[in-house]
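A.B. asks: starting from these lines, generate the structure:
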Amino acid sequence: MRVLVVKMSSLGDVVHALPGVTDAARALGDRVRFDWVVEEAFAAIPARHPAVDQVLPIAWRRWRGDLRRHRAELAAFLRSLRAQRYDLVVDAQGLIKSATVTALARGTVKAGLSRASAREGLAALAYRRRVAVPKGGHAVDRVRRLFAGALDYPAPAGEPDFGLTPAARPTGRCVLLHGTTWQSKHWPERFWIDLAQRAGDTLEVVVPWGNQAERERAERIAAAAPARVLPRGPLEALIDELAGASLVIGVDSGLAHLAAALGVPTLVVYGPTSSALTGSRGARARNLQAGFPCSPCLARQCRYRGPPQPVDGMPVEPACFATLTPERVWRAAAELAR
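C.D. replies: Sure, this is the predicted structure:
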């Protein structure tokens, strides 16, 4: 059976879909092989799964601003998408954009979340096989149930297997994943500096970055603590860096989920987002949820308007992170890395 998975973005969501492929490969054995449509920036992730034969990169994020200018690339993608006929096409994203790709693919059966289960209910119009998965569960568990329903095998229990090569021998490095696209998920910079100083007593601290603002923050952290700023490189190189780390500490981000999936000791701090819904999963992953009345709020911008929440005499923003001090985070991280 040839199956096409459509899970285009974001980085963390792509990581969350990997256990579905692992489950299906175990349940059906050699009878099933996968291809995967994914945003070009994240193609290195499904490519590392042993049950995935071909990755079909799509550049929707780059194309959507001017489809006319990118029509040649779009046409080339459509040719590659339709070059193979699949027994099953699974939309693991549940959005209009992913449903459109699913509809355009050549497949005997199209499957995805039911209208009540999908993030964008109209996406279900693209599927013949609609799988009902209750909302409110963890993202990884929901994807596993989708794959089980789409490929007709019992949904497995137990911890997920992401199908990635286990972490390499630890290198004595601690990676600090400070970058995130949500303003409300930014742990205070002074907390990162404090944490880097604590970690630097026993580990080599490295700080990656993905854009100019993150680069400047990484440089400030490294200037105030014994830390090294990683040069920007391809995702493949960063995956190798994470896989070799002795410890990863991060905010709720795709890279933190990737580190956890690699089996690296990974501690993730949660303020506005919910560790119950999107907590990092992995054999050596741990999540710290802020203990604050409005956490998790699931808001991209902090909406707290109450009294200041000080730590060491200075107010903390977002306020929920006042309950996740560097001392508390480092204590939990050090225990995890033992």
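A.B. asks: alpha carbons only for contacts and neighbour counts from here, please
C.D. replies: OK.
A.B. asks: okay, strands next: where are they in the stretch 101-250 of the chain?
C.D. replies: Taking DSSP state E, counting those that start in this stretch as the criterion, the stretch 101-250 of the chain carries its strands at 106-113, 129-131, 173-177, 204-207, 227-229, 247-251.
A.B. asks: in CSV, list the ones you listed along with distance to residue 279 and mean neighbour count.
C.D. replies: Listed next are the strands of the stretch 101-250 of the chain as CSV, based on distance: least, Cα to Cα, whole Å; neighbours: other Cα atoms under 10 Å:
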stretch, distance to residue 279, mean neighbour count
strand 106-113, 21, 23
strand 129-131, 23, 21
strand 173-177, 15, 25
strand 204-207, 22, 23
strand 227-229, 27, 20
strand 247-251, 11, 25
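A.B. asks: compare with the first, here's sequence two:
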Amino acid sequence: MKNILVVKLSAIGDVIHALPVSYAVKETYPDAHLTWVVEKAARPMLEDNPYIDDIILFEKEKFRSVGGFLRAIRPFRRRLRVRRYDASLDLQGLFKSAAITFNAGAKLRIGTANMREGAHLVSRPVAGAHAAGHIVERYLDVARALGCRVNEVRFPVCVSPRDAAAADALLAREGLAGERRFVALAIGANWPNKRWPVEHFAALSDRLYRAHIVPVLVGGGRLDEILAADIMAAVEIPPINLVGRTNLKQLAHIFRRAALVLGGDTGPVHLAAGLGTPTVMLMGPTDANRNGPYGQLDNAVEVDRFCRACWKRACPKGLDCLAAITPDAVAAKIGAVLRM
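C.D. replies: The predicted structure follows:
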């Protein structure tokens, strides 16, 4: 294998789950040239990865209109075909990734087991030994079908000295220099029913302070800023609020320093698990067996509802999905993980 293409475009958490594929490919084919196609939001997770030789940015907004498509397709295809690929791995499994894979023209085209939107007509679905298991292993099954050894599952997340220094300086300004213990609370999520209620976060924050652990709010975007403001208004002692103040790589460095990271089924929490930081994930509409914190599935706290793992973005019953997971239950899980 001389040239291998990986197509995993989004979302951030899904790209994090796919990172071990880059290591698996280079572990078996160290001289191969690995190209990865990704969308803008998740690109930082691939940058400086020593197992990825080239990153191609797929700017989907340019393809949304007929005119945009006609203007963008030729330069994108030329960029894609700089190399002749021996194999392509479609880890997205949707129409857009199938179109990219088709245009790349690899000799061997394989993809995940549960491809949709006609993607299975372009790449051969791989139903490996972990087809019903964690999504990380499902992606690795595609690498295994390429002949890759998977002797070690490694998440290559490379933080530059500049980002590490910026994160350390930010923590120091907030009084977290040295060995002071803190827990990072990832307060947001794209799906409304993946978010723990703000009043629960507030109650947990105060409990952490009473246990001599500093709570630190993390996240990004306008919605997370609103959630953080609501939490700050509901607490007795304000937590440290880093929402909107870090990029992804700086957040990774902060997670490496954290005693624990807690949040829903969302990209930053999967990042923490991939880094090996103790991670507690609160889960309702998604399945811990597939999407729980990789390597730490015992740390998934699933809501006690018969309808959990419904895979719906909004609850058809009008329930606040994760509200049934109490701050007491989460505090007990954190205590068990940290052996407090």
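A.B. asks: circling back: nearest to residue 58 of the first structure, out of the strands of the stretch 101-250 of the first structure?
C.D. replies: strand 106-113 (16.3 Å; Cα to Cα).
A.B. asks: from the contact counts, what lies against the closest one?
C.D. replies: When contacts are defined as 3 or more Cα pairs under 8 Å, 6 or more residues apart in numbering; DSSP states H and E, strand 106-113 of the first structure packs onto strand 85-91, strand 129-131, helix 139-151.
A.B. asks: I'd like the ones you listed as CSV, with distance to residue 71 of the first structure appended.
C.D. replies: Below are those laid out as CSV (distance: least, Cα to Cα, whole Å):
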stretch, distance to residue 71 of the first structure
strand 85-91, 23
strand 129-131, 31
helix 139-151, 32
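A.B. asks: out of the ones you listed, the one nearest residue 40 of the first structure is which?
C.D. replies: Once these are compared by Cα to Cα, strand 85-91 is nearest, at 17.3 Å.
A.B. asks: name the residues that touch that closest one?
C.D. replies: Residues from elsewhere that reach strand 85-91 of the first structure (Cα atoms under 8 Å, 6 or more residues apart in numbering): 1-7, 98-99, 102, 105-113, 147, 150.
A.B. asks: with respect to residue 43 of the first structure, which of the helices and strands packed on strand 106-113 of the first structure lies nearest?
C.D. replies: strand 85-91 (16.6 Å).
A.B. asks: and the angle for that closest one with strand 106-113?
C.D. replies: Using axes from the mean of the first three to the mean of the last three Cα atoms, to 10 degrees, the direction of strand 85-91 of the first structure lies 20 degrees away from that of strand 106-113.
A.B. asks: residue range for strand 85-91 of the first structure in the second structure?
C.D. replies: Residues 84-90 of the second structure are where strand 85-91 of the first structure lands when matched by TM-score structural alignment.
A.B. asks: and that stretch, how far out from the chain's middle?
C.D. replies: How far stretch 84-90 of the second structure lies from its chain's middle: 24 Å, per Cα atoms, centre = their mean, to the nearest Å.
A.B. asks: got the buried residues for it?
C.D. replies: 85-90 (16 or more other Cα atoms under 10 Å).
A.B. asks: rewinding a little: export the strands of the stretch 101-250 of the first structure to a markdown table and tack on distance to residue 318 of the first structure?
C.D. replies: Below are these laid out as a markdown table (distance: least, Cα to Cα, whole Å):
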| stretch | distance to residue 318 of the first structure |
| --- | --- |
| strand 106-113 | 34 |
| strand 129-131 | 38 |
| strand 173-177 | 18 |
| strand 204-207 | 22 |
| strand 227-229 | 25 |
| strand 247-251 | 13 |
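A.B. asks: do you know which of the ones you listed lies nearest residue 272 of the first structure?
C.D. replies: strand 247-251 (10.6 Å).
A.B. asks: what helices or strands is the helix or strand that comes right after that closest one leaning on?
C.D. replies: On the C-terminal side of strand 247-251 of the first structure, the nearest following helix or strand under DSSP states H and E is helix 254-261. Contact partners of helix 254-261 of the first structure among helices and strands, from 3+ Cα pairs under 8 Å, 6+ apart: helix 11-28, helix 235-243, strand 247-251, strand 266-270.
A.B. asks: distance of residue 58 of the first structure from residue 7 of the first structure?
C.D. replies: For residue 58 of the first structure, the distance to residue 7 of the first structure (Cα to Cα, to the nearest Å) stands at 10 Å.
A.B. asks: what sits in contact with each of those two?
C.D. replies: Common neighbours of residue 58 of the first structure and residue 7 (Cα under 8 Å, 6+ apart) are 37-38.
A.B. asks: any idea how far residue 263 of the second structure is from the counterpart of residue 208 of the first structure in the second structure?
C.D. replies: Aligned by TM-score structural alignment, residue 208 of the first structure pairs with residue 218 of the second structure. For residue 218 of the second structure, the distance to residue 263 of the second structure equals 10 Å [Cα to Cα].
A.B. asks: how many neighbours does residue 8 of the second structure have?
C.D. replies: 24 (other Cα atoms under 10 Å).
A.B. asks: so it sits right up against residue 15, yeah?
C.D. replies: Yes - counting by Cα atoms under 8 Å, residue 15 is a contact partner of residue 8 of the second structure at 6.3 Å.
A.B. asks: quick one on the thing from earlier: quick one: which of the helices and strands packed on strand 106-113 of the first structure is nearest residue 74 of the first structure?
C.D. replies: strand 85-91 (19.0 Å).
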